[in-house]
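J.: sequence plus the predicted model coming up.
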Amino acid sequence: MELSIQLPKNFKEQTVRELLEQEWLVPRKVRHFLRTRKNVAINGEPALFHFPVKSGDVITLLFEPEDYPTPAILLGNKSIIDVLFEDEHLIILNKPIGMKTHPNQPDEKDTLLNHLAAYLAPKNQVPYVVHRLDKETSGAILFAKNPFVLPILGRLLESKKIYRRYQAVVSGNLVESLTIRKKIGRDRHDRRKRVIDERRGDVAVTHIEVESYLKKTNQTTVYCVLETGRTHQIRVHLASIGHPIFGDPLYHPNSIGRLMLHAYELHLTHPFTGEIITAIAEPSLW
């Protein structure tokens, strides 16, 4: 695998070593091989790790197959893929409702990851999961297209630099916007579910913005912005304040129809180009 990346305009001058270790999070073992094999170039010229790099420079990295072993993914149906944004490093898809993000068993091939693998196969690329959406949730979801960018996107996610905005329809009249800060843990009685667990749970923060109240159906449309990414976070948080999401089979089992939760918007700053990427997943819930 060979990657050529041009450093953006606002890039702070540093050494090749600092770039690989601190900015691009290249694993120590891979950095060692890049150095010993002399597989780094600046503007087409071989480079040592103490060489400086600056804005506008093109950095080329040559990886051997053993540096990043290719995962085995069964190929699905590429026609299912709905692309919202794509370049050589990452891809944002519009996930259909009722589809798992990735397989849990080696023989599964009807998940979004399988279908994306089929879409990328003609380009000799393999997808990598950056984050996931619940099976019942539709909308924008981000994947890496190579193992090199995967930890960089993971760091952006952990540092809250990937913005995710969801639409939801909840039961009852949610009068005002609020932020829910309640720890979430596993339900000891039902392995499928999560519960509020302030003692043993993980920190979870969800910002809720009220859009409108539908008096006829006694429902409220809301936007939800995640500050953390716990399993079922939005679903558990809204249910915990007495406003479960309509159609939720786990946390509002008496309602019918699809889970009314949709990852409507995702945006981030591209880690290599500095471009602001905004993906809107249509159609929306309302």
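T.: Happy to help now that I have it.

J.: make it CA atoms for all contacts and neighbour counts henceforth
T.: OK.

J.: the chain: helices as residue ranges?
T.: Listed in chain order, the helices of the chain (DSSP state H) span residues 16-18, 28-36, 112-120, 150-158, 233-240.

J.: can you tell me which of those helices is most buried?
T.: For those, the stretch with the most neighbours on average is helix 112-120, a mean of 23; neighbours defined as mean count of other Cα atoms under 10 Å.

J.: same for that one, what does it pack against?
T.: Here helix 112-120 is seen to pack against no other helix or strand when contacts are counted using 3 or more Cα pairs under 8 Å, 6 or more residues apart in numbering; DSSP states H and E.

J.: tell me the gap between that helix and the middle of its chain.
T.: 16 Å (Cα atoms, centre = their mean, to the nearest Å).

J.: putting a second one here so we can go through both:
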Amino acid sequence: MIIRRIFESDDFVLIDKLAGVLTTPSRFEEEDIRLCLGTALQAEMKQQIYPVHRLDFEVSGLVMFAKNAEAHRQSNAWFENKLVQKTYRALTTPQDFSHIPANISNPRITFEPKANETLHWKSQLLRGKKRTYESPQGKPSLTLAAFLGTTKDFLLWDLQPVTGRPHQLRYELSRHGFPIVGDALYGSKVPFGENKIALRSYKIDFSKAPSAKAFGLPPAVEIEAEF
């Protein structure tokens, strides 16, 4: 596996994860033959590493590992207290609700996305066996979605998950009628390649994390957002 290191200090390493690669071993580790970034990176570095956050198997982009327990503890606190902001780029189809079954409750509100407008999407999300859904028993979720414009027949978005719920961005775009290209689990009818969807984590902002500088981190780490 090619491991692309984007930034490294004494305490952290940030990797550009490929789509179709696990961030950390699955709970079926012994039977799961999929490539795992965390396992490969740990073997390459020949030391214990600690995942700070994760990306879905089908998602590409920046993922962060701590190189010691104290850095792991501190960075977990940054994420829990919303002091670190991640930004994702997504490619979707134009608004269409045909992928949502008739028996599923959805307001199906049609609207024309406007450039430079940031939408605030709130939900109560609960994770099922395979996918996330909305439920009164779910956890509060907030997503900031900025429409960037169109490219060919698709729409470009920048997304910031204020909360970090499983499949949060994938669910929100789907429920608003904009399934991510390639994301068949959430209704996409357009292929994007094997084991990949058009969602990429391309920026992590540490500027509000008070001790990030002391750990040798820059104000932000950013990579190309193109798929």
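T.: The structure has been received and is ready for your questions. Please read these numbers as outputs of a predicted model, since none were measured by experiment.

J.: got a TM-score for the two of them?
T.: Laid over one another, the chains give 0.81 as their TM-score (TM-score structural alignment, normalised by the length of structure 2), with 198 aligned residues with a Cα RMSD of 1.9 Å.

J.: residue 187 of structure 1: which of the helices of structure 1 is closest?
T.: For the helices of structure 1, the distance to residue 187 of structure 1 is smallest for helix 233-240, at 11.1 Å, taking Cα to Cα.

J.: in structure 2, which residue range corresponds to the closest one?
T.: Correspondence between helix 233-240 of structure 1 and structure 2 is established over residues 168-175, with TM-score structural alignment as the criterion.

J.: that stretch vs structure 1 - mean distance after superposition?
T.: Taking mean Cα distance after the TM-score superposition for structure 1, the mean distance separating stretch 168-175 of structure 2 from the aligned residues in structure 1 is 0.5 Å.

J.: ok, back up a step: so can I have a markdown table of the helices of structure 1 showing distance to residue 264 of structure 1?
T.: As requested, these are exported to a markdown table (distance: least, Cα to Cα, whole Å):
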| stretch | distance to residue 264 of structure 1 |
| --- | --- |
| helix 16-18 | 36 |
| helix 28-36 | 37 |
| helix 112-120 | 17 |
| helix 150-158 | 17 |
| helix 233-240 | 14 |
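
J.: and the top strand by length along structure 2, how far out from the chain's middle?
T.: As assigned by DSSP state E, the longest strand anywhere in structure 2 is strand 139-151. In this view, strand 139-151 of structure 2 has its centroid 12 Å away from the chain centroid, taken as Cα atoms, centre = their mean.

J.: how near is residue 221 of structure 2 to residue 206 of structure 2?
T.: Noted for residue 221 of structure 2: a distance of 8 Å to residue 206 of structure 2, by Cα to Cα, to the nearest Å.

J.: more neighbours: which of these two?
T.: When residue 221 of structure 2 is set against residue 206 and neighbours are counted by other Cα atoms under 10 Å, the residue ahead is residue 206, at 22 against 16.

J.: the more buried one and residue 215 touch, don't they?
T.: No - in this structure, residue 206 of structure 2 is not within contact of residue 215 by Cα atoms under 8 Å, at 10.9 Å.

J.: surely residue 16 of structure 1 meets residue 60?
T.: No - counting by Cα under 8 Å, no contact exists between residue 16 of structure 1 and residue 60, whose distance comes to 11.1 Å.

J.: angle of the longest strand of structure 2 against helix 168-175?
T.: Between strand 139-151 of structure 2 and helix 168-175, the angle comes out at 70 degrees (axes from the mean of the first three to the mean of the last three Cα atoms, to 10 degrees).
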